[in-house]
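Participant: Provided below are the primary sequence and the corresponding predicted coordinates.
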Amino acid sequence: MNAILTGQVFYSYQHELLKRDSFADLRAHFSGIAPFHKHEGEIALSDEKIFISGDENLQIPLTSIDQIYLGFDEAFPRTLVKNMGLFWQPLRLSLSNGNILYLIVDYNVLGANNQLWFNELKELLSA
């Protein structure tokens, strides 16, 4: 595999986000705590697939991505992010199998690399 991008990832499925409790919303605003997520690992992007290894091992063919979106929605609201999303937004992948993944790539206290990943995925998917 020839990786175009690599990084660390926090992620959740939409159904996991929708089942969170109000404590999870509150926790998101404490310093030193990562944003809400259920899974984490390493992520790599090739010209054909996204690879995630960690507590789950996923291979997502780019052909199975129906939609990419950078921003907040009803499942992942601004209230789950410190500073109400001023420095980063979640990257949402809608897959042909019905799953919806929310990714946070290379998170640190100053932001995340989601914009970079969004731009690269958009370019690959439009080719």
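Facilitator: Okay, I see it.
Participant: C-alpha only now, for contacts and for neighbours.
Facilitator: Will do.
Participant: longest strand anywhere in this protein?
Facilitator: Secondary structure of the chain read by DSSP state E shows that its longest strand is strand 5-13.
Participant: following that one, which helix or strand shows up next?
Facilitator: Once the chain leaves strand 5-13, the next helix or strand it forms, by DSSP states H and E, is helix 14-18.
Participant: residues making contact with the helix or strand following that next one?
Facilitator: As assigned by DSSP H and E, the chain's next helix or strand after helix 14-18 is helix 22-27. Contacts to helix 22-27, defined as CA atoms under 8 Å, 6 or more residues apart in numbering, come from residues Ile33, Phe36, Thr79, Leu80.
Participant: cutoff 7 Å now
Facilitator: By CA atoms under 7 Å, 6 or more residues apart in numbering, the list of residues contacting helix 22-27 from outside reads Phe36, Thr79, Leu80.
Participant: okay, now the one to match up with it:
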Amino acid sequence: MPIQKTSTYLIYQEDFQQRTLTDRLKLSMRLMQLEPIHRYLGELRLYDDILEFEGKDTETGEPHLLLCSGAQIKRVFLGFDGFFTNLEDFSAGFTFKPLRLTIVNGNHTLTPYFITNFNKIMRTSDNEKWATKIEQWAK
């Protein structure tokens, strides 16, 4: 049973790097639907020994699973950066900040951005609570 779980939007750094004009148009449509930028939609779960995201790819409909241990999390960061900028959202960063992890597995580094328990009307999230929880858990 998970210690904590929540509905979550997810996008990876590589998704930002690989965006095309078509992707940017799709983003505009998502913003009109009041959703934050994302590629995957699902649930983030924290267990005693693992952090898990299970959901689906909103572009292909394929299932998506991300698993990592606390030891694999090298950095927990709350805020915007050069990939996920504050201009990517209607709120311009005033109401929520993305939760970014740096996950290292061998020679592979993965950078997911999460938006947890997003409120479409208020454009708020539980990212601050999750950042604190993950930082404590990963130690």
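Facilitator: Okay, I see it. Computed from a prediction, not measured in an experiment: that's the story for all the values here.
Participant: what's near enough to touch the residue nearest the centre of the first structure?
Facilitator: The geometric centre of the first structure, computed from its C-alpha atoms, lies nearest to Leu103 (CA atoms, centre = their mean), at 0.5 Å. For Leu103 of the first structure, the contact set (CA under 7 Å, 6+ apart) comprises Val9, Phe10, Tyr11, Ser12, Pro90, Leu91, Arg92.
Participant: what residue of the second structure takes the place of the first one?
Facilitator: For Val9 of the first structure, the aligned position in the second structure is occupied by Thr8, per TM-score structural alignment.
Participant: contacting residues for the residue nearest to that match when sequence neighbours are not counted?
Facilitator: Closest residue to Thr8 of the second structure apart from its sequence neighbours, by CA to CA, 6 or more residues apart in numbering: Thr116 at 4.4 Å. Thr116 of the second structure makes contact with Thr6, Ser7, Thr8, Tyr9, Ser125, Asp126, Asn127, according to CA under 7 Å, 6+ apart.
Participant: cool, and Leu101 of the second structure?
Facilitator: Ile73, Arg75, Val76, Phe77, Thr111, Pro112, Tyr113.
Participant: does the nearest residue to Tyr47 of the second structure once chain neighbours are set aside count as helix, strand or coil?
Facilitator: In space, not counting the residues next to it along the chain, Tyr47 of the second structure is nearest to Pro2; the distance is 4.6 Å by CA to CA, 6+ apart. Classification of Pro2 of the second structure by DSSP: H, G, I helix; E, B strand; the rest coil places it in coil.
Participant: Tell me which helix or strand the residue in the first structure that Arg100 of the second structure lines up against sits in.
Facilitator: Counting by TM-score structural alignment, Arg100 of the second structure lines up with Arg92 in the first structure. Per DSSP H and E: Arg92 of the first structure is located in strand 91-95.
Participant: Which helix or strand lies directly C-terminal to that strand?
Facilitator: strand 100-105.
Participant: and that next one, which stretch of the second structure?
Facilitator: Strand 100-105 of the first structure maps onto residues 111-116 of the second structure, going by TM-score structural alignment.
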